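1. With the sequence up front, the predicted model follows.
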Amino acid sequence: MRKILFTLSFAASLVYGQIQEVPQPSQEELELRAWYHKSFAKENVYGVATEDAYAYAKEKGLKINPVVVGVIDSGIQGDHEDLAGNMWVNVNEIPNNGIDDDNNGYIDDVHGWNFIGGADGRNVNQDNLELTRLVREGNALFASKDNFTNETNQKKFPEKYATYLKAKAELDENYTQAKMAYEGISIQAEQAGLGYSKFGEEYGMDKEISVKGIKSFKPKSDEAKFIAGRFESTINTYEAPEVFGKTPREILEEFNKGVNEAISYYESQVKYHYNLDFDPRDIVGDDYENLDERIYGNNDIQGPDALHGTHVAGIIGAVRNNNIGMDGIATNAKLMSIRAVPDGDERDKDIANAIRYAVDNGAKIINMSFGKAYSPHPEKVWEAMRYASDNNVLLVHAAGNDNQNIDEIINYPINYYSDGKVVAPTWITVGASTRYNDDIRASFSNFGKKQVDIFAPGLEIYSTVPQNDYKFLQGTSMAAPVVSGVAALVWGYFPELTAQELREVLIKSGNLSNDLLALSTNGVIVDAKKALQIAEMLLADKK
């Protein structure tokens, strides 16, 4: 999975720029935390007008109904202080009795299911990218020790062989780059860390850094001089809160944390994502080649790393108005956790089964904040997508964070068959927007006049993370649940809508941005209040 989020501090950005932690200015923090709830009509900020939507519903005397939202992701901390009250509960299942009480095939699935865990309780954390899995399979067919068999297979499977050659070249290049970065970052980090330490020794490790202090500082060493110059360059910039008001010791601690995250990032690529010798699927214990197999996994909906999924869940439906943490968009959302996305690429079989599980167990909206460049079995995912659409379920998918035109470069799963026909008319693909009207598309967000349907806030998004904590993250992974949350809110007030009508309402009611017209089918950013108004009018016209 090309997770669509970024985390790392200003300090570590001196040596590592792939992942970035969003600055959190102390004076503006509360406002920043809730910016995506703002109203474009009132405040000229492309938020989703959450509070205005609830005010409108109250004024109209509308009653809200619960809507189950399936979150296919890395897992959710279901007992999080700001999520527990809104987790979906399978009332027909008795918790932890080891019995499939509701006879749906899944034992003790009280809050959802985990398709990347084993019956023995173990869980997949890291996995390969699909690219690596394709090359591993191709090596067996086309690069074995038997040259005759290799040549026979090359002639027998020409398209597969062409894909293999492309994938192998890409894998070799990516692995080499990741290995160089992994080995080089420690050296760079050591040099930068020495600079911070020298600066702290000379400036005062526990002395608060101020503009006056930096301008009057007389460094004795080249290392301290470099860091002081770097700090001075942030005056009157968005990076200033990352420096001023903190001590050198605090900045050094943040730097070390960021470096560890950077090392972990590249380590995952080298050891897991691009490693042909690594394959954790035996943990799951399924018959992997049997794409029709449905019953496998376990009921651990959190898994070993639920940061991504927990953040997504909070955006959709963290408990509102409880004076804890933050407010989700949909007060009526019931969050169903379906764990199918590892640190690596999700597998087509698991995604297809996750979609079907969500549909069969009552989800009306399915959020999918994941994507990948290769898909060996897209037809299985398409079948599940069509199944969801036929059962009146809205499918919300993140566009991806490669700053690419996905009309040209595919980000699976996609909503088009090979012949160009639409798979699921209830599918909606979401790009990420910002709070800056003159720079409205998030720089990382994918786009596409055909593939991207709508945009939603995806930069500087504050939400729940494991251990009852909260954090700013950014990505189309955050934008998709904004749309899922708005969809749940609207559907809660107007359950008479079909999923296809709801999709149309979300798009027709969005706030137009001319800058997004060439980057998506509609050029709009989702708006909850306007969606309620359009839904109300649509249903009135049907009567």
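-> Yes, it's here.
2. Going by C-alpha atoms from here, please, whenever you check contacts or count neighbours.
-> Fine.
3. How are the helices of the stretch 351-500 of the chain distributed by residue range?
-> For the stretch 351-500 of the chain, the helices defined by DSSP state H, counting those that start in this stretch cover 378-390, 476-493, 499-508.
4. Need the ones you listed in CSV (columns: mean neighbour count).
-> Listed next are the helices of the stretch 351-500 of the chain as CSV, based on neighbours: other CA atoms under 10 Å:
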stretch, mean neighbour count
helix 378-390, 20
helix 476-493, 30
helix 499-508, 21
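5. One more to weigh against that first structure:
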Amino acid sequence: MIQFDSGDAAASFSKRMTTERKGVTLESCGINSNILLVTGVDLDWDELTLLVSNSDGVIAFQRDYYLENRSKEPNDPWFKTKQWDMKTIKGPEAWEITTGGVSPLGHQIVVGVIDNGFFVNNADLHANLYVNPGEIPDNGIDDDGNGYIDDVRGVNIGNGTGIHAEASHGTGVLGIIGAKGNNSYAIAGVNWNVKMLPVSNAVNRVSDLIKGYEYIKEFRRKFNKSGGLSGAFVVATNLSAGISKSWPSDQPIWCNMYDTLGKYGIVNVGATANQNVNVDVEGDLPSTCESEFLIVVTNTDQSDEKVISAGYGSKSVDLGAPGDGSTSAQTNSDFGAFGGTSCSTPHVTGAVALLYSAPNTGLEGFYMKYPEEAARSVKKAILNNVDQRNSLQGVTVTGGRLNLFEMIKGYKANNFTPAQESIGLWPNPVQNRLTLASSVHFGQESLLEIFNASGEIVLRKQIRQVNGEYAVDVSGFKPGAYLIRLVGNNVVGNGRFVKL
């Protein structure tokens, strides 16, 4: 290609070449372009260099090159032929930014998976299973004191040990979230590198489910309390199970669990019903649990349309993701078809983990200090950056289907991280009544939290400020130092006070 300083210079060169050189083709790069594309079988680079050096008005010239497709595809053999789902949600484009694994701060990202069973020795999964550093394998002792014996790679709630029940359903979920990518074997997950914490025999009864959530929660609680020195950086849970025609009033403890997990910074993702029902009307759990830390997913197919036999609800079901016709792991050696909302859900769970690994989003700057706000911002980024689909309009909250690439881009562009503001406290030290004053940026309604010196929450309530002020009765608090946090309108404020 040759760039000229004017159209006249380009035309003059073109006329000379047409006259003097047969077999040479010249093509303008645009209607008003001063750039010519020169091709010729018998024209080599050295000869063209000589021609250009003897021509007037030349600014620059260069070879023509093929561009790289700036999407990153794994070398796993089934990816090109079987994994349409990952292409639909723009996996290759997102993988150009990150393939998962660790946060920019170096914390290993962990996803808790609650299901009936898992084939944990599948070669595409085993390396991506979380290993509990507090447990010594096969010694028959609960080394870390969490109530379970030898839970090295997750736990079986049914027998209280690390020996998992085996089932293809949970194995399929693991494969979608985090089958090892780019290892020249089988498939790739949403995350090529991630650590998955499997919890088997946890979907028989609701009490088993609660035990599973509590087990996962404890890892993140320890992580937060220790500043990342112990526990695990669990960012999400996956539940591809539920109860049809059931409501939060039937299972309040189950629904409350999502707020509890969210307080520690965990986003929870659940499958809606595998029936063509409006769950807002008919009921479904977890679909109708009203928690800001729960994302509910329905099923889309290879045509990028909602599957008819999948639940919906403009209030309760957040978005769609690929399900029917997908491919995942099945046993320790087999791979095959996986579908339903059970398959759709781990695509979104995997998205949560992938976003935490993305560099330069701003998320890494506050998930340690403000885990709860970080979880809220991740959910917002996923829901605000879907691809709109006609079949999901009016039957889901977003009207769209998951897009990994837009999720990451959107988080960077929209800066979902909350702004930091100072809050005033007086009197300080205080004996009975503490007044806090905040800027107008918090809005009138805010979440107030007070923590003691051990990091335990002693007060948590929604407050309504009057003229930016609010009075708190701390007369019943024990003497000592406390941290106070105010959250509202995507703004976070912190302060410290001493109770006399």
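-> Yep, that arrived. Quantities reported herein were computed from a predicted structural model and do not represent experimental measurements.
6. Turn the helices of the stretch 351-500 of structure 1 into a markdown table, including distance to residue 59 of structure 1.
-> Formatted as a markdown table, those follow (distance: least, CA to CA, whole Å):
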| stretch | distance to residue 59 of structure 1 |
| --- | --- |
| helix 378-390 | 33 |
| helix 476-493 | 13 |
| helix 499-508 | 20 |
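7. Of all those, which one is nearest residue 117 of structure 1?
-> The minimum distance between residue 117 of structure 1 and those falls on helix 378-390, with 19.8 Å, by CA to CA.
8. re the thing from before, residue 216 of structure 1: which of the helices of the stretch 351-500 of structure 1 is closest?
-> For these, the distance to residue 216 of structure 1 is smallest for helix 476-493, at 42.4 Å, taking CA to CA.
9. closest one to residue 226 of structure 1 among the helices of the stretch 351-500 of structure 1?
-> Across the helices of the stretch 351-500 of structure 1, closest to residue 226 of structure 1 is helix 476-493 (CA to CA), at 35.8 Å.
10. Report the distance from that closest one to the chain centre.
-> With CA atoms, centre = their mean, to the nearest Å as the basis, helix 476-493 of structure 1 stands 14 Å off its chain's centre.
11. quick one: it to helix 499-508, angle?
-> Calculated by axes from the mean of the first three to the mean of the last three CA atoms, to 10 degrees, helix 476-493 of structure 1 forms an angle of 120 degrees with helix 499-508.
12. where along the stretch 251-400 of structure 2 do the strands fall?
-> 267-271, 284-285, 294-300, 319-322, 326-329, 335-338, 387-388, 400-401 (DSSP state E, counting those that start in this stretch).
13. Could I get the ones you listed in TSV, plus columns for mean neighbour count and distance to residue 237 of structure 2?
-> What follows is the strands of the stretch 251-400 of structure 2, written out as TSV (neighbours: other CA atoms under 10 Å; distance: least, CA to CA, whole Å):
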stretch	mean neighbour count	distance to residue 237 of structure 2
strand 267-271	29	5
strand 284-285	24	15
strand 294-300	31	10
strand 319-322	32	16
strand 326-329	26	19
strand 335-338	18	19
strand 387-388	18	23
strand 400-401	28	20
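14. Of those, which is nearest residue 164 of structure 2?
-> Nearest to residue 164 of structure 2, of the strands of the stretch 251-400 of structure 2 and by CA to CA, is strand 326-329 at 16.2 Å.
15. where does residue 334 of structure 1 land in three-state SS?
-> strand (DSSP: H, G, I helix; E, B strand; the rest coil).
16. Now which residue in structure 2 aligns to it?
-> Aligned counterpart of residue 334 of structure 1 in structure 2: residue 195 (TM-score structural alignment).
17. Hmm, its match is touching residue 110, no?
-> Yes. Between residue 195 of structure 2 and residue 110 there is a contact under CA atoms under 8 Å: 4.7 Å.
18. residues in structure 2 aligned with the helix ranked longest in structure 1?
-> Longest helix in structure 1, counting residues (DSSP state H): helix 158-203. On structure 2, no counterpart of helix 158-203 of structure 1 exists by TM-score structural alignment.
19. chain center to the following helix or strand past that helix: distance?
-> As assigned by DSSP states H and E, the chain's next helix or strand after helix 158-203 of structure 1 is helix 211-216. Distance of helix 211-216 of structure 1 from its chain centroid, counting by CA atoms, centre = their mean, is 40 Å.
20. Kindly report the same for stretch 176-189 of structure 1.
-> 26 Å.
21. May I see the buried residues of that stretch?
-> For stretch 176-189 of structure 1, the neighbour count (16 or more other CA atoms under 10 Å) marks 178-179, 181-182, 185-186, 188-189 as buried.
22. Stretch 407-420 of structure 1 too?
-> In stretch 407-420 of structure 1, counting by 16+ other CA under 10 Å, buried: 407, 410-415.
23. Max pairwise distance over these: which two?
-> 407 and 413 (12.8 Å).
24. Residue 367 of structure 1: what's it in contact with?
-> Contacts for residue 367 of structure 1 (CA atoms under 8 Å, 6 or more residues apart in numbering) come out as 69-72, 395-397, 480-481, 484.
25. Return the closest of those with respect to residue 111 of structure 1.
-> Out of the contacts of residue 367 of structure 1, the member with the shortest distance to residue 111 of structure 1 (by CA to CA) is residue 70, at 10.2 Å.
26. give the contact list for the equivalent of residue 534 of structure 1 over in structure 2.
-> Taking TM-score structural alignment, residue 534 of structure 1 has residue 410 as its aligned residue in structure 2. Shown in contact with residue 410 of structure 2 (CA under 8 Å, 6+ apart): 381, 384-385.
27. rerun at 10 Å
-> 361, 380-382, 384-386, 404, 416 (CA atoms under 10 Å, 6 or more residues apart in numbering).
28. Work out which residue lies at the spatial centre of structure 2.
-> residue 352 (1.5 Å; CA atoms, centre = their mean).
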